[in-house]
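> Structural data only, the sequence is not supplied:
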């Protein structure tokens, strides 16, 4: 837990690029609003350390501005019980990320606006939004598979259940990291 908090603080200060290896544990990411330049969406399979396969939807963002960010993971700790590690920020001033990828299992958005939207693009031909370089070399990446892309998008009321998140840079003003007893997942 302390290591996760340290990584979160280092990411917020721009010292470390955001990168999480898939553990198989799902976490929640919510945002009041997410404004993106260069959006892509494609199917992929992530692999856990135990070699379990997890199908995901990879959301790629060349540049993202995030207001009201919340990330939480609920864990059961032997003897101590359930705890929630929660990171919040981007309330007064929005968080910003570049080359960000969210490997999601479910997503809901209250309101979505896309500009320059293309649905049904071959994954290998995505150009408006990024494709994770590691995904292009994966045996699970299908260059002929279905992808979506948009020049820009604005999403409001975002709620994502994810297994991985990575970014080239992720600047989070007003970052707050806390570990609380009980289940306090992002709303």
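Structure received. Values in this document were obtained by computation on a predicted structure and should not be read as measured data.
> drop to CA atoms for contacts and neighbour counts, all remaining ones
OK.
> which residue ranges form the strands in this structure?
Ranges of strands within the chain are 27-47, 53-67, 69-77, 81-89, 95-115, 118-122, 146-166, 169-171, 176-181, based on DSSP state E.
> Let me know which of the ones you listed is the nearest to residue 4.
strand 81-89 (8.5 Å; C-alpha to C-alpha).
> elements contacting the closest one?
Packing contacts for strand 81-89, counted by 3 or more C-alpha pairs under 8 Å, 6 or more residues apart in numbering; DSSP states H and E, involve strand 69-77, strand 176-181.
> repeat that for 10 Å
helix 2-12, strand 27-47, strand 69-77, strand 176-181 (3 or more C-alpha pairs under 10 Å, 6 or more residues apart in numbering; DSSP states H and E).
> before we move on, back to that, right, so of the strands of the chain, which gets closest to residue 9?
Proximity to residue 9 (C-alpha to C-alpha) singles out strand 176-181 among those, at 7.9 Å.
> Tell me the buried residues in that closest one?
By neighbour count on 16 or more other C-alpha atoms under 10 Å, the buried set for strand 176-181 is 176-177, 179.
> now, of the helices and strands packed on strand 81-89, which is deepest in the fold?
Among the helices and strands packed on strand 81-89, strand 27-47 has the highest mean neighbour count (mean count of other C-alpha atoms under 10 Å), at a mean of 22.
> how much space between the closest residue to residue 171 other than its chain neighbours and residue 29?
Spatial nearest neighbour of residue 171, chain neighbours left out: residue 12 (4.7 Å); criterion: C-alpha to C-alpha, 6 or more residues apart in numbering. Distance of residue 12 to residue 29, given as C-alpha to C-alpha, to the nearest Å: 16 Å.
> Equivalent analysis for residue 167, please.
14 Å.
> Against residue 42, how distant is the nearest residue to residue 69 once chain neighbours are set aside?
Closest residue to residue 69 apart from its sequence neighbours, by C-alpha to C-alpha, 6+ apart: residue 31 at 4.6 Å. Using C-alpha to C-alpha, residue 31 is found at 21 Å from residue 42.
> Now render the strands of the chain as CSV, adding distance to residue 4.
Below are the strands of the chain laid out as CSV (distance: least, C-alpha to C-alpha, whole Å):
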stretch, distance to residue 4
strand 27-47, 13
strand 53-67, 20
strand 69-77, 10
strand 81-89, 9
strand 95-115, 17
strand 118-122, 36
strand 146-166, 13
strand 169-171, 15
strand 176-181, 9
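> try it against this one:
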């Protein structure tokens, strides 16, 4: 069997509790995610450096691409991440949370939930900068060690680029020699992730709920 890049692969590969070795990640930036006209992503924004949590019962996605990267936040601090692009995804029972320190009051938790009640979140062109992912996963059509530039060209995932290293959040296309890996189809269950940023081309969040409290508790 060959994958979309024409490479010979073994289907049905299954890895459990994986982290950043092969991490087609899942994450959502909530209200910061923008639906883009004509499939063109908006201008890059500086990364705050605040990590957020994302969990989901399941992600079923088509075409995952990944490479290593370093994100430099607005204060100039670098963060090692796995930058991942997902062409299309269906996400069940998604939760996103961030805990923000508030002077005197303590820690403010902002929690977003969507994709329950039998109507999953639908997303296209997800691009994620994650530093930790845990899940049970089954991958089909796996290619590891391909050129990240070649993967970006052939998968057509909008926004799958590397950061320039500038605090303004700007990105640039991968170079031909940049390491990459790609999966044709993946099913991830019991997903738990921390990330620094996420963008998407389009995202439909049925049953969206956003809440804020001072419990300092996140999605997990």
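Sure, I can see it. Because the structure is predicted, anything quoted here is derived from the model rather than measured.
> count of neighbours near the closest residue in space to residue 70 of structure 1 that isn't next to it in sequence?
Among residues not flanking residue 70 of structure 1 along the chain, residue 88 sits closest, at 4.4 Å (C-alpha to C-alpha, 6+ apart). Neighbour count for residue 88 of structure 1, taken as other C-alpha atoms under 10 Å: 21.
> What residues does residue 88 of structure 1 make contact with?
Contacts for residue 88 of structure 1 were tallied using C-alpha atoms under 10 Å, 6 or more residues apart in numbering; they are 29-31, 68-72, 172-178, 186.
> How about the contacts made by the spatially most central residue of structure 1?
Centroid-nearest residue in structure 1, with C-alpha atoms, centre = their mean: residue 102, separated by 3.0 Å. Applying C-alpha under 10 Å, 6+ apart to residue 102 of structure 1 gives the contacts 29, 41, 56-61, 160-167.
> distance of the residue of structure 2 positioned farthest from its centre from residue 78 of structure 2?
Most distant from the centre of structure 2: residue 104, at 33.3 Å, with distances by C-alpha atoms, centre = their mean. Counting by C-alpha to C-alpha, the gap between residue 104 of structure 2 and residue 78 of structure 2 amounts to 29 Å.
> Structure 2: which residue goes with residue 123 of structure 1?
Residue pairing (TM-score structural alignment): residue 123 of structure 1 is matched to residue 148 of structure 2.
> That match: neighbour count?
26.
> Next: the one 4 residues further on.
Other residues near residue 152 of structure 2 number 21, with proximity taken as other C-alpha under 10 Å.
> List the contacts of the helix or strand containing it.
Element membership of residue 152 of structure 2, judged by DSSP states H and E, is helix 148-155. For helix 148-155 of structure 2, contacts defined as C-alpha under 10 Å, 6+ apart pick out 4-5, 63-68, 85-87, 143, 147, 157-162, 173-182, 184.
> That helix versus strand 78-92: what angle between them?
Counting by axes from the mean of the first three to the mean of the last three C-alpha atoms, to 10 degrees, helix 148-155 of structure 2 points 20 degrees away from the direction of strand 78-92.
> Could I get the buried residue list for helix 148-155 of structure 2?
Those would be 148-152, 155, for helix 148-155 of structure 2 by 16+ other C-alpha under 10 Å.
> returning to that earlier point: so what corresponds to the residue nearest to residue 69 of structure 1 in structure 2?
Checking TM-score structural alignment: residue 31 of structure 1 goes with residue 56.
> Identify the residue of structure 1 aligned to residue 180 of structure 2.
Structural alignment (TM-score structural alignment) places residue 180 of structure 2 against residue 147 in structure 1.
> That match contacts residue 130, doesn't it?
No - Residue 147 of structure 1 lies out of contact with residue 130 (C-alpha atoms under 10 Å); the separation is 11.3 Å.
> still on that earlier bit, contacts only, for the residue nearest to residue 171 of structure 1.
Taking C-alpha under 10 Å, 6+ apart, we find residue 12 of structure 1 in contact with 6, 18, 89, 95-96, 169-176.
> Just give the closest residue to residue 76 of structure 1, not the sequence neighbours.
The spatial neighbour of residue 76 of structure 1 that comes closest, neighbours along the chain excluded (C-alpha to C-alpha, 6+ apart), is residue 82 at 4.3 Å.
> Please name the residues that touch the counterpart of that neighbour in structure 2.
With TM-score structural alignment as the criterion, the equivalent of residue 82 of structure 1 in structure 2 is residue 107. Residue 107 of structure 2 makes contact with 98-101, 213-217, according to C-alpha under 10 Å, 6+ apart.
> one more time with 7 Å, if that's ok
By C-alpha atoms under 7 Å, 6 or more residues apart in numbering, residue 107 of structure 2 lies in contact with 99-101, 214, 216.
> Can you tell me which of these is closest to residue 136 of structure 2?
Nearest member of those to residue 136 of structure 2, counting by C-alpha to C-alpha, is residue 99, at 25.9 Å.
> and the gap between that closest one and residue 111 of structure 2?
9 Å.
> do residue 149 of structure 2 as well
35 Å.
> Also residue 76 of structure 2?
For residue 76 of structure 2 relative to residue 111 of structure 2 (C-alpha to C-alpha), the value is 27 Å.
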